[in-house]
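Chemist: Coordinates only, no sequence provided:
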């Protein structure tokens, strides 16, 4: 969900209009076709084949400047900073399951609102992205914390490698899906990226609620033998009061 804006932005922005605005602001930069040789050392601006751009489905409607686009890309990180200080406290207080659930619900809702916010204006979009970042940050700690409870010490590094490999794999798959949706004519294409990611998160929420437990003790599908094994293996590494604490 963090990377979907990178693909969607290509479809959202009218690059030709933005280029013309920049050309108006910098008249000393001339436009030349790709196949026309230049006779001087002046830096030339390349003309993109607009017809090909339209056929590819990448002709957007927004004329946001490059500065505004950069602002949108950084917005979620501002939200991350706002929730960074109390993410660990929330997990210690309410448990990983509840924190991850609330974070995922918030991320799903804000992602679904992003197309509407974009049509309202760039700063509405910026505000929604900040809220998205607030919900996004706690989920990483909430997903990582159970590793110390569900796996014995000698298996945690392997479990962590599987856990961290999921993010780049999801980014690659998400990019492939997003580019396909981006070229669609339905709803201008790019809003489908956000709606799809929102729906995918809802599916993840259902799986999380049905099958996840904060620790092996609360898991109904785990056998008594497995619970005793995990309890014995993790006993020497657990917190004195029996609860794993997440630092700030």
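Modeler: Perfect, thanks for sending it. Please read all numbers here as calculations on a predicted model, not as lab measurements.
Chemist: all contacts plus neighbour counts: C-alpha atoms, from now on.
Modeler: Noted.
Chemist: tell me which strands and helices the longest helix along the chain is in contact with?
Modeler: Scanning the chain for the helix with the most residues, using DSSP state H, yields helix 156-182. Applying 3 or more C-alpha pairs under 8 Å, 6 or more residues apart in numbering; DSSP states H and E, we find helix 156-182 packed against helix 4-12, helix 147-150, helix 190-211.
Chemist: Touching whichever strand or helix holds residue 82 from outside, list them.
Modeler: Assigned by DSSP states H and E, residue 82 falls within helix 66-84. Helix 66-84 is contacted by residues 5-6, 122, 125-127, 129-138, 248 when judged by C-alpha atoms under 8 Å, 6 or more residues apart in numbering.
Chemist: orientation of that helix relative to helix 4-12 in degrees?
Modeler: 160 degrees (axes from the mean of the first three to the mean of the last three C-alpha atoms, to 10 degrees).
Chemist: Following helix 66-84 in sequence, what is the next regular element?
Modeler: According to DSSP H and E, the helix or strand after helix 66-84 is helix 87-94.
Chemist: Next up, a structure to set beside the first:
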């Protein structure tokens, strides 16, 4: 695709009037929908295992302890490769890295069908983790380039909606696929989704100034509203990117990791142990799981949008950016702690209500949370790197949570008391971290914790 023609000079009143009448294109919303779809596919592929695990457990014969390790294994490589993944997105751009990543993880998902033991499953999950590692960083980079600050939290909510939609859809979708083609066939079918997406992505995605569908009015709207395009910042005498290792000199960077670790515990409960809780604790049948299991995820999608709109509304009305991000973050994390109440629910309805409130509350925090890297990054080419660092924390939660739940899991009517109390406590700790330890301003305007080596 060719670059759009440069805008005509705007020095005259007539020219200015013409610009005012020019209808702004809306290509930025197509870009965020594209990454939302990719995120949904990623979550379907990673959540496939949690739905299929009971069938696999019968077939491959492994214990609950090994099941927890298997469910956690994706996050080992996913966490580690967050760090180089974000750097690679900043180095080569989201278009190329996204395509490579989706092809990689789609093959890894489909390959699970060929495994003959738990070791093979774990190997495929490790490969899946490597492939999906750059996703969040690429998403954040796309939003930072394509959206002004006043729309950034809502745009982040839209792409993250893919995670709730993917998690929710994975339950009925994979359940139906298993019924039709078995658990092995379900991995092949979900792996094929990503390859279709890659074709569309390569045909459609370009940066704002290089996209022939985005007119000058939209490009100006993005850049003048704080969209972090490299071209604009270079024209304005922008700074050189901060070295990757220097990001860790600031306490805010470490607080982003800690806060996301806490949130990761509860989010990944819904991706790993959630079907087991409904089946073995609440007595759901597979049919009931397929019919009702998607309720918290679907409700969280709406809560996600509302949280992002609320944060952006605060920005538009002149609220300090720090408060506009922290209010939904802190309120959402505190509300998510209600997951602990599900552990003592006396009926499936009460349990599902508690889980839905918890998941929705965590979703309210999402738009503000995912806007933080763009808000605190010193340059556009640090956004993806800082997102990768932040998302590393989420994956620590993904590693810690499933294993801790597996070992804390009791027996009998209240088997999930300690696991869900643990998850609720992590939510409270996360709220305190965002309230008191995160500073929402560029890192180079903050006082570093450590001097340069």
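Modeler: In hand now; what should we look at? All figures in this text were calculated on a predicted structure; none of them were measured in a lab.
Chemist: quick revisit: could you tell me where the helix holding residue 82 of the first structure falls in the second structure?
Modeler: Using TM-score structural alignment, the residues of the second structure aligned to helix 66-84 of the first structure are 64-82.
Chemist: And that stretch, what's buried?
Modeler: Judged by neighbour count (16 or more other C-alpha atoms under 10 Å), stretch 64-82 of the second structure contains these buried residues: 67-82.
Chemist: Can you report how many residues lie near the alignment partner in the second structure of residue 172 of the first structure?
Modeler: By TM-score structural alignment, residue 172 of the first structure lines up with residue 168 in the second structure. Residues within reach of residue 168 of the second structure, counting by other C-alpha atoms under 10 Å, total 28.
Chemist: Make sure residue 168 of the second structure is actually in contact with residue 297.
Modeler: Yes - Residue 168 of the second structure lies in contact with residue 297 (C-alpha atoms under 8 Å); the separation is 4.9 Å.
Chemist: returning to that earlier point: could you dump the helices and strands packed on helix 156-182 of the first structure into CSV with distance to residue 94 of the first structure and mean neighbour count added?
Modeler: Compiled in CSV, these are given as follows (distance: least, C-alpha to C-alpha, whole Å; neighbours: other C-alpha atoms under 10 Å):
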stretch, distance to residue 94 of the first structure, mean neighbour count
helix 4-12, 30, 20
helix 147-150, 16, 20
helix 190-211, 15, 17
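Chemist: quick one: which of the ones you listed is nearest residue 104 of the first structure?
Modeler: helix 190-211 (6.8 Å; C-alpha to C-alpha).
Chemist: what range in the second structure matches that closest one?
Modeler: The aligned range for helix 190-211 of the first structure is 183-204, by TM-score structural alignment.
Chemist: what sits up against that stretch?
Modeler: Surrounding stretch 183-204 of the second structure, the residues in contact under the criterion C-alpha under 8 Å, 6+ apart are 34, 38, 41-42, 44-45, 48, 52, 55-56, 95, 99, 102-103, 105-114, 174, 177-178.
Chemist: Go again with 7 Å.
Modeler: For stretch 183-204 of the second structure, the surrounding residues in contact (C-alpha atoms under 7 Å, 6 or more residues apart in numbering) are 41, 45, 52, 55, 99, 102-103, 106-107, 109-110, 112-113, 174, 177-178.
Chemist: out of those residues, what pair is the most spread apart?
Modeler: By the measure C-alpha to C-alpha, 55 and 99 form the most distant pair in these, at 31.8 Å.
Chemist: Please, a ChimeraX command that selects the buried ones among the contacts of helix 66-84 of the first structure?
Modeler: The buried residues among the contacts of helix 66-84 of the first structure can be selected in ChimeraX (16+ other C-alpha under 10 Å) with this line:
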select :5,122,125,126,127,129,130,131,132,133,134,135,136,137,138
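Chemist: In helices, which of the contacts of helix 66-84 of the first structure appear?
Modeler: Among these, DSSP H puts 5-6, 122, 125-127, 129-138 in helices.
Chemist: ok, residue 422 of the second structure - contacts?
Modeler: No contacts exist for residue 422 of the second structure under C-alpha under 7 Å, 6+ apart.
Chemist: Look up the counterpart of stretch 305-324 of the second structure in the first structure, residue range please.
Modeler: Per TM-score structural alignment, stretch 305-324 of the second structure has no counterpart in the first structure.
Chemist: So what would you say the end-to-end distance of that stretch is?
Modeler: This stretch, stretch 305-324 of the second structure, spans 15 Å end to end (C-alpha to C-alpha, to the nearest Å).
Chemist: Of all the residues in stretch 87-106 of the first structure, which ones are buried?
Modeler: Quick answer for stretch 87-106 of the first structure (16+ other C-alpha under 10 Å): 87-92, 95-106.
Chemist: Kindly report the same for stretch 206-220 of the second structure.
Modeler: 206-209, 211-220.
Chemist: Make JSON lines from those and add distance to residue 363 of the second structure and secondary structure to it.
Modeler: Compiled in JSON lines, those are given as follows (distance: C-alpha to C-alpha, whole Å; DSSP: H, G, I helix; E, B strand; the rest coil):
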{"residue": "206", "distance to residue 363 of the second structure": "29", "secondary structure": "coil"}
{"residue": "207", "distance to residue 363 of the second structure": "28", "secondary structure": "coil"}
{"residue": "208", "distance to residue 363 of the second structure": "28", "secondary structure": "helix"}
{"residue": "209", "distance to residue 363 of the second structure": "32", "secondary structure": "helix"}
{"residue": "211", "distance to residue 363 of the second structure": "32", "secondary structure": "coil"}
{"residue": "212", "distance to residue 363 of the second structure": "34", "secondary structure": "coil"}
{"residue": "213", "distance to residue 363 of the second structure": "32", "secondary structure": "coil"}
{"residue": "214", "distance to residue 363 of the second structure": "30", "secondary structure": "coil"}
{"residue": "215", "distance to residue 363 of the second structure": "33", "secondary structure": "coil"}
{"residue": "216", "distance to residue 363 of the second structure": "34", "secondary structure": "helix"}
{"residue": "217", "distance to residue 363 of the second structure": "33", "secondary structure": "helix"}
{"residue": "218", "distance to residue 363 of the second structure": "29", "secondary structure": "helix"}
{"residue": "219", "distance to residue 363 of the second structure": "30", "secondary structure": "helix"}
{"residue": "220", "distance to residue 363 of the second structure": "31", "secondary structure": "helix"}
